[in-house]
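>>> sequence unknown, structure follows:
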């Protein structure tokens, strides 16, 4: 294996002889508080995988109980094996455990996190959102069929493979539920927490929560995919949590003017404060948003083909006679007054912001591009917009 500048961080090979005998670790592709993820090659087949190397040494944990970490990792492995075999859930290939390290070998998802993909494209079309959300919900349905709740669904925990297919990952907070069991621990990511999760932590008489919290998280993810920012985000976390508790969000931003009614209706049904009234995963997949019209094959019909060709030619001629919308000049006074409300400018503004910052503020915290400009004077903002428009 070629030496890298960070190879000193690799664990002692004597601690996991089986892993090193079977796999050849390559470059680092991810880091966690106590883990490193490396691309690795299976020596016998040449296939690529992702190896998550969890460090259980006392020196690296800063007071964290390594026994608890080991038990939590074993529980995650058990759950991963319970949900294995589904096309939209990450596949655990191998496990190697030593006294100080645990090696988890997963399938490699070369397109990385859905979060990073969304950052690069700003927003997804309804068609692409339908494609992603159908797979997410299919994966969640499989997880729930095993009486497991994920508890931390978010774009960072959804990977994309070579064909941009979904792979739900990170089952560290997942829990197997007994019949009728309710949970009370506060875990997950603030912007994706369901109201009942917050209530279970705040009120002694709260009834707890169950698998419905994953459905709420799917609603937050779907909202975010369509317009590029989550529904409940606020720079003051207490305000954000209050908005979640009250289910306070809106479709009034300029981006929503271009979104049809079906996805809005599904989001309304996913983001219902009362979990007993929230749509379940089966009903979600049957929603009109996911309905597609199948084209039946009825053999070759020459007359129909010719008629269709005439219609296409006629439509093309008419389109050429129409003034092209992109050729219309944008009034400078309108662009200065409120550029973000103008559909033609939104992608330009978002694209510039993403190129400057490279991310949405901070992963898992304020995932809202609007926050990037909150502390800039209006005169400075206008100068930025005008300079970008003139390019």
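Structure received. The shown structure was predicted, so the numbers you read here are calculated from the model rather than taken from an experiment.

>>> Please make it C-alpha for all contacts and neighbour counts, starting now.
OK.

>>> which residue is nearest the centroid of this structure?
A centroid search over the chain (CA atoms, centre = their mean) returns residue 155, at 1.6 Å, as the residue closest to the centre.

>>> Distance check, the spatially closest residue to that residue that is not a sequence neighbour against residue 360.
Across the structure, with CA to CA, 6 or more residues apart in numbering as the measure, the residue nearest residue 155 apart from its sequence neighbours is residue 115 (4.6 Å). Shown here: residue 115 relative to residue 360, a distance of 9 Å by CA to CA, to the nearest Å.

>>> where exactly do the helices run in this structure?
17-22, 66-82, 114-121, 126-145, 195-202, 212-227, 237-246, 261-270, 281-285, 302-321, 332-337, 343-357, 378-389 (DSSP state H).

>>> structure B:
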């Protein structure tokens, strides 16, 4: 029996039943790699940093515990082997996680991936709250390019979300977690319910919630819907479909109820809004494909006009630029004027106050606080007594 350490305490990655196969693969893993600290945990898996002994290169090993699952162990093994087969099919794309090695025992399966030092896109988004349009364009272009690669091979991911996108050393996107990925023949052949609730597409919900329906199933368009949800979240820092009651949120998804007219969208271009609206169409037949999305004007290169060099004009422009920078510096150092009446009436309409409220709300509550029709983020920070308490004091 071999005992390979999974954490700093007593957990092992070898089966408790003696097995020559366990010994063989466990010894193979430890002869090639040196496991390090834990990077993350799942319901039935642990991800650790490891170092390849021969090259001293760092990798991330995902260890799946087949005995720690609610489902049958053999079914879990088949699911893991299916994920392995899909991973092999999609290797070679720069924005899909690279599978470096793998091992299999009776109780555990090892996936050795390239390591992404900057972690999940979700963690990065938690730090910055929202991304600039330029940075969002880069992330979405890489994601859509990876999806075009998958979809051209008749593969649907089914779990596109910020948590399943990693950032490498150059902050490039790496699509990962192919546990729900599967091959499809048509775009209406899948019926099982899987994915993350806030990223589920309307057709997935309709297929699983209604017996009498006009939709037979779903396919690759579900990835495009999830991409639209992700792009919305990157730009404004909150998801398009969110509610405390999950059934209300699911109803919003099926009806396609989201807004691009709230104050936080004032700084976003019409091209970005148009792409999001085209991805979040309820009818999967009208939703953009990955190829169509990549051809959207949001990703179009802006050609600069060709101008001749004029020394006098350039020198004058440089002087004006320096004077402009000096004035901007003075203006930046001078605090902006705030209207007290407007601040009291609705502080959320003021750009600087809106950013302060959004950032503070996330730090205080550690989750999204979405401004809906009956909610007011600014009210979370009002320092005034409730009406009944004020009436008591006056009495």
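Thanks, I have the structure now. Worth saying up front: this structure is predicted, and the values here are computed from it rather than measured.

>>> if we can go back for a sec, was I right about the residue nearest to residue 155 of the first structure contacting residue 156?
Yes - with contacts counted by CA atoms under 8 Å, residue 115 of the first structure reaches residue 156, the gap being 5.1 Å.

>>> Just give the closest residue to residue 221 of the first structure, not the sequence neighbours.
The shortest distance from residue 221 of the first structure to any non-neighbouring residue, by CA to CA, 6+ apart, is to residue 154 (6.4 Å).

>>> residue in the second structure matching that neighbour?
Residue-level alignment of residue 154 of the first structure against the second structure, with TM-score structural alignment as criterion, gives residue 161.

>>> cool, residue 139 of the first structure as well?
In the second structure, the residue paired with residue 139 of the first structure is residue 146, using TM-score structural alignment.

>>> cool, and residue 272 of the first structure?
Counting by TM-score structural alignment, which is the criterion used here, residue 272 of the first structure corresponds to residue 281 in the second structure.

>>> Count the neighbours of its match for me.
If you count neighbours by other CA atoms under 10 Å, residue 281 of the second structure ends up with 19.

>>> My guess is it contacts residue 289. True?
No - checked against CA under 8 Å, the pair residue 281 of the second structure and residue 289 is beyond contact range at 11.5 Å.

>>> ok, back up a step: which stretch among the helices of the first structure comes nearest residue 294 of the first structure?
Comparison of these against residue 294 of the first structure by CA to CA identifies helix 126-145 as nearest, at 15.3 Å.

>>> how much does the closest one stray from the second structure?
For helix 126-145 of the first structure, the mean distance from the matching residues in the second structure following superposition reads 0.5 Å, by mean CA distance after the TM-score superposition for the first structure.

>>> quick one on the thing from earlier: correct me, but the match of residue 154 of the first structure touches residue 232?
No - no contact is recorded between residue 161 of the second structure and residue 232 when judged using CA under 8 Å, the distance being 11.7 Å.

>>> more neighbours, these two?
Comparing residue 161 of the second structure with residue 232 by other CA under 10 Å, the one with more neighbours is residue 232, at 26 against 21.

>>> The first structure: which residue goes with the more buried one?
The pairwise alignment with the first structure assigns residue 232 of the second structure to residue 223, based on TM-score structural alignment.

>>> need the contact list for its match.
For residue 223 of the first structure, the residues meeting the contact criterion (CA atoms under 8 Å, 6 or more residues apart in numbering) are 229-231, 267.

>>> Look up how far residue 241 of the first structure lies from the residue nearest to residue 221 of the first structure.
For residue 154 of the first structure, the distance to residue 241 of the first structure equals 17 Å [CA to CA].
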